[in-house]
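Participant: Kindly generate the corresponding structure for this input.
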Amino acid sequence: MNMPLNTSANASDPIEQARFNMIQQQIRPWDVLDLDVLDALAEVRREEFVPPEHQGLAFMDIEIPLHGAPDEAAQKGWNMLAPRVEARMLQDLQILPTDKVLEIGAGSGYMAALLASQARQVLSLEIVPELAEMARENLLSAGIANATVRLADGATDPLPEGPFDVIVLSGSVAEVPPALLQKLTEGGRLGAIVGLNPVMRATFVRRKGNNFETTAPWDTMAPRLVGFPEPSPFKF
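Facilitator: Below is the predicted model:
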């Protein structure tokens, strides 16, 4: 695929110019250089996955509220992650065209759309009914047929059929959920943002037999995914 990164061509269309600026000024400086990933970011129309009242924020380097008031959305994790975080996660997971992917936290469906552009099949779980419906409608409108959204609690409901080549948590957790690791194929990868505020790291786990190799290559922050265990507070 060839990226539409000609500045003169994009300058006549404000939306395409904003998309170009997002890729060049936010995403590439974050060491996202994989051409297939950059192509996906250029082709998947991010603005169509943003609530209408926030479409002016679609290409900004911020988390975008998806449901409820902004303060409530931030507290409950009802936010779209910043573009550079989604892009770096996508790149570091090294998605293959044969991969079967599980995402926890569909949100608006944008990350599922990016994953579907790289993978064979994507199943995305979403705990909030309104967001699950939003994600389904957005994916349908975008013509994406290899991504499915299921209303489910990825923390407590029975896990869907597997195994999966890739598992993505689109939000943060205190620690990598062991049950999800057991759903990985041989060589499968899990990506999550792990830690406690204000210190979190993007964490990637690869399965090799009964062993799991973990790397945590970069710092970031993300809202919590609902329902996953939190460490007990210290008691003296």
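Participant: From here on, just use CA atoms for contacts and neighbour counts.
Facilitator: OK.
Participant: Buried residues in stretch 50-70, which are they?
Facilitator: Applying a neighbour-count criterion of 16 or more other C-alpha atoms under 10 Å, one finds 50-51, 57-61, 63-67 buried in stretch 50-70.
Participant: how would you label Ile27: helix, strand or coil?
Facilitator: Following DSSP: H, G, I helix; E, B strand; the rest coil, we place Ile27 in the helix state.
Participant: ok, back up a step: narrow the buried residues of stretch 50-70 to those in strands?
Facilitator: With strands identified by DSSP state E, the entries of the buried residues of stretch 50-70 that belong to them are 64-65.
Participant: Need the residues that contact stretch 38-57.
Facilitator: 1-4, 19-20, 23, 32, 58-59, 64-66, 87, 108-110, 113-114, 117-118, 135, 138 (C-alpha atoms under 8 Å, 6 or more residues apart in numbering).
Participant: Mind checking which of those land in helices?
Facilitator: If you go by DSSP state H, the contacts of stretch 38-57 have 19-20, 87, 110, 113-114, 117-118, 135, 138 in helices.
Participant: top of those by neighbour count?
Facilitator: The member of those that has the most neighbours, counting by other C-alpha atoms under 10 Å, is Ala113 with 29 neighbours.
Participant: correct me, but that residue touches Ala147?
Facilitator: Yes - with contacts counted by C-alpha atoms under 8 Å, Ala113 reaches Ala147, the gap being 7.1 Å.
Participant: ranges for the helices of the protein?
Facilitator: Along the chain, the stretches classed as helices by DSSP H are 7-10, 14-21, 35-43, 70-76, 83-93, 110-118, 129-141, 178-181.
Participant: Output the contacting helices and strands for the fifth one.
Facilitator: The reference is to helix 83-93. Helix 83-93 is packed against helix 35-43, helix 110-118, strand 184-196, with contacts defined by 3 or more C-alpha pairs under 8 Å, 6 or more residues apart in numbering; DSSP states H and E.
Participant: of these, which approaches Leu169 most closely?
Facilitator: When the helices and strands packed on helix 83-93 are compared for distance to Leu169 using C-alpha to C-alpha, the nearest one is strand 184-196, at 5.0 Å.
Participant: quick one on the thing from earlier: kindly compare burial across the helices and strands packed on helix 83-93 and name the winner.
Facilitator: When you average the neighbours per residue for each of the helices and strands packed on helix 83-93 (mean count of other C-alpha atoms under 10 Å), helix 110-118 leads with a mean of 26.
Participant: what packs against that helix?
Facilitator: On a contact count with 3+ C-alpha pairs under 8 Å, 6+ apart, helix 110-118 meets helix 35-43, helix 83-93, strand 121-126, helix 129-141, strand 147-151.
Participant: One more, so I can put them side by side:
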Amino acid sequence: MGVSKREMIKRHLQGRNISDARVLQAMWDVDRSLFVPEDQLEHTYEDKALPIGLGQTISQPYIVAYMAQALRLTPQEVVLEIGTGCGYNAAVLAHLVQHVYSIEVIEWLAALARKNLERTGIRNVSTRLGDGFNGWPEAAPFDAIVLTAAPPVIPEPLMYQLKIGGRLLAPVGTNLQKLVLLFRASENHFEERELLPVRFVPMTGEAQKN
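Facilitator: Model (predicted):
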């Protein structure tokens, strides 16, 4: 028998500095088993990334919760996610904000995410197939932007799709990656803070040309 959801929340989240009550509730409310392949179901609530096919993974619960907590999201906010993956992170964000816009560059993953999100009954996530480098201009500006794949540097178009006072959270780097929190202080002034070392898949497409 694998780890229970209650054990994951208590040991791996609360036991490791996740204290935001809304984030903990969202992690409880989202059924991770709806996003995990059948052959991995016994590992659903283990605190690790799990394979979902063709070299792709569903994110580690702690990292999903850590990133959501670091963004300090409020119920009225609108978020852009770059890298929908299987839809798990978008589902957690959807419990925390008014609306999530999410872009996925891999076609089969985008289709899988749509199917998974439909199964959850979540209605406040819009998904799109495409390269996330240029964001989602017609839905901008965003209160927060989160990247689930690592660009060598933060794409400039994304920075300028933040509202003044908005936050962007991204793993940045090639071999050595750091989770970076960027704050848009004014029209052309951004402040950055490094949070912790991480390992994410590289952001593909346009991001690799910069």
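Participant: Got a TM-score for the two of them?
Facilitator: Here the TM-score of the superposed chains, computed with TM-score structural alignment, normalised by the length of the second structure as the reference length, equals 0.91; 209 aligned residues with a C-alpha RMSD of 2.0 Å.
Participant: re the thing from before, any chance of TSV for the buried residues of stretch 50-70 of the first structure, columns distance to Asp39 of the first structure?
Facilitator: TSV is the format used below for the buried residues of stretch 50-70 of the first structure (distance: C-alpha to C-alpha, whole Å):
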residue	distance to Asp39 of the first structure
Val50	20
Pro51	23
Leu57	21
Ala58	17
Phe59	16
Met60	18
Asp61	19
Glu63	22
Ile64	22
Pro65	25
Leu66	25
His67	29
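Participant: and which of the buried residues of stretch 50-70 of the first structure is nearest to Ile193 of the first structure?
Facilitator: Each of these was checked against Ile193 of the first structure using C-alpha to C-alpha; the closest is Glu63, at 14.7 Å.
Participant: mind listing what the counterpart of that closest one in the second structure touches?
Facilitator: The pairwise alignment with the second structure assigns Glu63 of the first structure to Ala49, based on TM-score structural alignment. The contact partners of Ala49 of the second structure, by C-alpha under 8 Å, 6+ apart, come to 57-61.
Participant: 10 Å instead, please
Facilitator: Contact partners of Ala49 of the second structure, counting by C-alpha atoms under 10 Å, 6 or more residues apart in numbering, are 43, 56-63.
Participant: Any chance of a markdown table for these, columns distance to Ala149 of the second structure?
Facilitator: Written out in a markdown table, the entries for the contacts of Ala49 of the second structure read as follows (distance: C-alpha to C-alpha, whole Å):
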| residue | distance to Ala149 of the second structure |
| --- | --- |
| His43 | 23 |
| Gln56 | 11 |
| Thr57 | 11 |
| Ile58 | 12 |
| Ser59 | 11 |
| Gln60 | 13 |
| Pro61 | 16 |
| Tyr62 | 16 |
| Ile63 | 13 |
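Participant: from the residues you listed, which two are the most distant?
Facilitator: Of all pairs drawn from the contacts of Ala49 of the second structure, the one with the longest distance (C-alpha to C-alpha) is Gln56 and Tyr62, at 17.8 Å.
Participant: Looking at these two, which is more packed in?
Facilitator: For Gln56 of the second structure versus Tyr62, the count of surrounding residues by other C-alpha under 10 Å is larger for Tyr62: 22 against 14.
Participant: Just tell me what that one corresponds to in the first structure.
Facilitator: Going residue by residue (TM-score structural alignment), Tyr62 of the second structure aligns to Arg84.
Participant: That match and Asp36 of the first structure: what is the separation?
Facilitator: When C-alpha to C-alpha, to the nearest Å is applied, the distance between Arg84 of the first structure and Asp36 of the first structure equals 15 Å.
Participant: Likewise for Asp157 of the first structure?
Facilitator: Between Asp157 of the first structure and Asp36 of the first structure the distance, using C-alpha to C-alpha, works out to 34 Å.
Participant: Just tell me the aligned range of stretch 22-29 of the second structure in the first structure.
Facilitator: By TM-score structural alignment, stretch 22-29 of the second structure lines up with residues 36-43 in the first structure.
Participant: oh sorry, the question was meant for stretch 143-152 of the second structure
Facilitator: With TM-score structural alignment applied, stretch 143-152 of the second structure matches the range 165-174 in the first structure.
Participant: roughly how far out does the matching stretch sit from the chain middle?
Facilitator: Relative to its parent chain, stretch 165-174 of the first structure has a centroid offset of 8 Å by C-alpha atoms, centre = their mean, to the nearest Å.
Participant: again, but for stretch 202-209 of the second structure
Facilitator: Put simply, stretch 202-209 of the second structure sits 17 Å off its chain's centre (C-alpha atoms, centre = their mean).
Participant: And for stretch 73-91 of the second structure?
Facilitator: 6 Å.
Participant: Buried ones in that stretch, by neighbour count?
Facilitator: Buried residues in stretch 73-91 of the second structure, defined by neighbour count with 16+ other C-alpha under 10 Å: 73, 78-91.
Participant: out of those, which one sits closest to Leu181 of the second structure?
Facilitator: Distance from Leu181 of the second structure was checked for each of these by C-alpha to C-alpha. The minimum falls on Leu73, at 13.4 Å.
Participant: quick one: contacts for the aligned residue in the first structure for that closest one?
Facilitator: With the correspondence set by TM-score structural alignment, Leu73 of the second structure lines up against Ile95 in the first structure. Taking C-alpha under 10 Å, 6+ apart as the criterion, Ile95 of the first structure is in contact with 36-37, 101, 115-120, 165-166, 189.
Participant: that older thread, which one is the match of Glu63 of the first structure nearest to, not counting chain neighbours?
Facilitator: Nearest-residue entry for Ala49 of the second structure: Gln60, 4.3 Å, with adjacent residues in sequence omitted and distances by C-alpha to C-alpha, 6 or more residues apart in numbering.
Participant: give me the number of residues near the one you found?
Facilitator: Using other C-alpha under 10 Å, Gln60 of the second structure has 15 other residues around it.
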